[in-house]
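Enquirer: no sequence on this one, just coordinates:
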């Protein structure tokens, strides 16, 4: 059988479903489309979503509710930049926040010039900020983050505890991360996912991070499948993919497997019995 055309088969408990999302349109997308040199402008430091970007968020939010995806997601991982966090809480958060509710909001009112009401964290999956899934690091101010102390004020219910440094010590003004370095970081991020117990995870991140990470995969697939995995994401595009643990990184036991033979009894399959009889005959 042709390897490329054959289906893959893996134990369910060694798979996770990843719902990959690129952030909605940011101010830097608009300015960079008009003039690529704008990406070097300090005025685009950690840009927020545009009004069109927020419309894209609303459309994706409607989609995940209509498809039932909103009820399946156990964890939302987000890159700690303003545009990704706005996208994440807008898509996967609860309805408008009300004072007096004994839970912190995911986003306070008008965070990042959003003109949006506060977004509730009530009945939501946990939101965790992770630096490994940031965009290309260095040179472009739009990819430099604010301090975690500032973010905590406007995104109170996002968990920033996995981020070691309050200030952004990963971004360098004169050195841009290479494409292959982004891919290595992406693989490290995917390996880290196996330390999480959650099986269905939404990840809100960036075009470059997704493209260079996913380009590592699909070489053993049909070209159309490879293309489906690796093409650039549009703003606020969602693609759901399955990641497979082929190397025993994960340690979670299967929850749906059943051992059989309970109550116990004779159950030697006929083909095994034939093989056993044949081997016994050879031994005489």
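Expert: Good, I have the coordinates. A quick note: this is a predicted structure, and the numbers were derived from the prediction, not measured.

Enquirer: make it CA atoms for all contacts and neighbour counts henceforth
Expert: Noted.

Enquirer: which SS class is the residue positioned nearest the centre of the chain?
Expert: Most central in the chain under C-alpha atoms, centre = their mean is residue 203, positioned 2.1 Å from the mean C-alpha point. The assignment at residue 203 comes out as strand when based on DSSP: H, G, I helix; E, B strand; the rest coil.

Enquirer: Let me see the ranges of the helices in the stretch 1-150 of the chain.
Expert: 27-34, 51-66, 82-92, 148-154 (DSSP state H, counting those that start in this stretch).

Enquirer: most packed of the ones you listed?
Expert: helix 82-92 (a mean of 27; mean count of other C-alpha atoms under 10 Å).

Enquirer: From the contact counts, what lies against that one?
Expert: helix 51-66, strand 75-78, strand 200-205 (3 or more C-alpha pairs under 8 Å, 6 or more residues apart in numbering; DSSP states H and E).

Enquirer: Contacts made by the longest one with the rest, please.
Expert: Put plainly, it is helix 51-66. For helix 51-66, contacts defined as C-alpha atoms under 8 Å, 6 or more residues apart in numbering pick out 24-26, 70-71, 87, 90-92, 114, 235-237.

Enquirer: Residue 10: neighbour count?
Expert: Neighbourhood size, residue 10 [other C-alpha atoms under 10 Å]: 10.

Enquirer: from what I can see it touches residue 242, true?
Expert: No: using C-alpha atoms under 8 Å, residue 10 is not in contact with residue 242; the gap is 10.7 Å.

Enquirer: now the strands: where do they sit in the stretch 101-250 of the chain?
Expert: Per DSSP state E, counting those that start in this stretch, the stretch 101-250 of the chain carries strands over the ranges 127-129, 158-159, 200-205, 238-244.

Enquirer: among these, which is the most enclosed?
Expert: strand 200-205 (a mean of 25).

Enquirer: orientation of that one relative to helix 82-92 in degrees?
Expert: Strand 200-205 runs at 150 degrees relative to helix 82-92, counting by axes from the mean of the first three to the mean of the last three C-alpha atoms, to 10 degrees.

Enquirer: which strands and helices sit next to strand 200-205?
Expert: For strand 200-205, the elements it packs on are strand 15-22, strand 75-78, helix 82-92, judged by 3+ C-alpha pairs under 8 Å, 6+ apart.

Enquirer: try 6 Å this time
Expert: Where contact means 3 or more C-alpha pairs under 6 Å, 6 or more residues apart in numbering; DSSP states H and E, strand 200-205 is packed against strand 15-22, strand 75-78.

Enquirer: And here is the other one:
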């Protein structure tokens, strides 16, 4: 248990998704440059006027803020990506949410569909590839490639990250090297789609994924009888962020996860609610300030 945690703030005015006037039901990040606002920065240089993209200006500004801040303050940009459509999404639509929650979600599958540790459907794979095409189009225009890639260890999240980033022509020194993080998972318990596979299976299917230190062979977090409360999920995701901000010195991070996990992250960082479709991505500009005392005591 750490003797400190972080207080998080979403810095508004940089991404359209952070603004109250943006309709999350209509917003399409693929058509809006990931939502980056067209604006000026205090780090803009007269000699570069007209020669730099908004992403280049933004990246320089973020690094400037982080470099000049005290050792207890950090600035990062998190690209939060929801996995593409999985077979559990298909099943919930097929049976209806009420029946799904009360019965079908507790099974490994039915009617020719398997949703335990659900994999992507063809539609879900296509959604991930659409995100990849956006990255492909923006990398030459200066969007900063993620410096660290974190993934939920559930199959659908790893598949999404792979389809999004694996084929990109990334800058030298910034390879796609995903790290599996237990705390980045979807709401825990009861639903078999949220029970992860054993570590040996993950290693066999995704040998390029580095599972974090202490990653257990069997899933110790999933409980077949108890479903995690939203308050518990929020605490879990706040602990994940504390870990990343305390130990990862990089500024631009990719986190590929789930709707519930992303909702909790947005809540922790003080971001407005913003629903993501399957395969959706939302960038957030975050300030973290170290606070004395462990998070459990502060909650």
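Expert: Happy to help now that I have it. Remember, it's a predicted structure, so these values are computed and weren't measured experimentally.

Enquirer: if we can go back for a sec, out of the strands of the stretch 101-250 of the first structure, the one nearest residue 138 of the first structure is which?
Expert: Proximity to residue 138 of the first structure (C-alpha to C-alpha) singles out strand 200-205 among these, at 16.4 Å.

Enquirer: which residues in the second structure does the closest one align to?
Expert: Using TM-score structural alignment, the residues of the second structure aligned to strand 200-205 of the first structure are 252-257.

Enquirer: average gap between the matching stretch and the first structure?
Expert: Compared with the first structure after the fit, stretch 252-257 of the second structure shows a mean deviation of 0.4 Å (mean C-alpha distance after the TM-score superposition for the first structure).

Enquirer: that older thread, mind checking the helices and strands packed on strand 200-205 of the first structure for the one nearest to residue 276 of the first structure?
Expert: Smallest distance to residue 276 of the first structure across those (C-alpha to C-alpha): 34.8 Å, for strand 15-22.

Enquirer: Mind reading off the mean deviation between that closest one and the second structure?
Expert: Taken against the second structure, strand 15-22 of the first structure registers an average deviation of 0.5 Å after superposition, with mean C-alpha distance after the TM-score superposition for the first structure.

Enquirer: who's in contact with that strand?
Expert: 199-207, 235-244 (C-alpha atoms under 6 Å, 6 or more residues apart in numbering).

Enquirer: same thing but 8 Å
Expert: Contacts for strand 15-22 of the first structure (C-alpha under 8 Å, 6+ apart): 84, 198-207, 210, 233-245.

Enquirer: cool, and stretch 175-183 of the second structure?
Expert: If you take C-alpha under 8 Å, 6+ apart as the criterion, stretch 175-183 of the second structure is touched by 147-153, 165-166, 170, 208-212, 215, 236-237, 239-240.

Enquirer: what sits against the aligned partner of residue 150 of the second structure in the first structure?
Expert: Under the alignment (TM-score structural alignment), residue 150 of the second structure maps onto residue 77 of the first structure. When contacts are counted by C-alpha under 8 Å, 6+ apart, residue 77 of the first structure is found next to 127, 128, 129, 130, 201, 202, 203, 204.

Enquirer: Dump the residues you listed to CSV, plus distance to residue 178 of the first structure.
Expert: Listed next are the contacts of residue 77 of the first structure as CSV, based on distance: C-alpha to C-alpha, whole Å:
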residue, distance to residue 178 of the first structure
127, 28
128, 26
129, 23
130, 20
201, 27
202, 26
203, 22
204, 21
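
Enquirer: So which of those is the closest to residue 176 of the first structure?
Expert: For those, the closest approach to residue 176 of the first structure (C-alpha to C-alpha) belongs to residue 130, at 19.7 Å.

Enquirer: Count the neighbours of the nearest residue to residue 251 of the second structure once chain neighbours are set aside for me.
Expert: Spatial nearest neighbour of residue 251 of the second structure, excluding adjacent residues (C-alpha to C-alpha, 6 or more residues apart in numbering): residue 76 at 4.6 Å. Neighbourhood size, residue 76 of the second structure [other C-alpha under 10 Å]: 20.

Enquirer: how about residue 76 of the second structure, what's its match in the first structure?
Expert: In the first structure, the residue matched to residue 76 of the second structure (TM-score structural alignment) is residue 16.

Enquirer: can you check residue 267 of the second structure too?
Expert: Under the alignment (TM-score structural alignment), residue 267 of the second structure maps onto residue 215 of the first structure.

Enquirer: In contact with its match, which residues are there?
Expert: With the criterion set at C-alpha under 8 Å, 6+ apart, residue 215 of the first structure makes contact with 229, 230.

Enquirer: And for the one 10 residues further on?
Expert: Applying C-alpha under 8 Å, 6+ apart to residue 225 of the first structure gives the contacts residue 218.

Enquirer: likewise residue 222 of the second structure?
Expert: Listed by C-alpha under 8 Å, 6+ apart, the contact set of residue 222 of the second structure reads 188, 189, 190, 194, 195.

Enquirer: Nearest spatial neighbour of whichever residue in the first structure pairs up with it, chain-adjacent residues omitted?
Expert: Residue 222 of the second structure maps onto residue 171 in the first structure, with residues paired by TM-score structural alignment. Spatial nearest neighbour of residue 171 of the first structure, excluding adjacent residues (C-alpha to C-alpha, 6+ apart): residue 138 at 4.6 Å.

Enquirer: Now which residue in the second structure aligns to the one you found?
Expert: Residue pairing (TM-score structural alignment): residue 138 of the first structure is matched to residue 189 of the second structure.

Enquirer: count of neighbours near that match?
Expert: Burial of residue 189 of the second structure is recorded as 19 neighbouring residues (other C-alpha under 10 Å).

Enquirer: just residue 11 of the first structure next, same as before
Expert: By other C-alpha under 10 Å, the residues close to residue 11 of the first structure number 11.

Enquirer: Likewise for residue 292 of the second structure?
Expert: Using other C-alpha under 10 Å, residue 292 of the second structure has 12 other residues around it.

Enquirer: So it sits against residue 298, correct?
Expert: No: look at residue 292 of the second structure against residue 298 with C-alpha under 8 Å: they stay out of range, at 9.5 Å.

Enquirer: Near the equivalent of residue 41 of the first structure over in the second structure, how many other residues are there?
Expert: Residue correspondence to the second structure (TM-score structural alignment): residue 41 of the first structure is matched to residue 107. A count of nearby residues for residue 107 of the second structure, using other C-alpha under 10 Å, gives 15.

Enquirer: Could you do the one 3 residues further on as well?
Expert: Using other C-alpha under 10 Å as the criterion, residue 110 of the second structure is surrounded by 11 other residues.

Enquirer: what's the spacing between it and residue 223 of the second structure?
Expert: Distance, residue 110 of the second structure to residue 223 of the second structure, using C-alpha to C-alpha, to the nearest Å: 21 Å.
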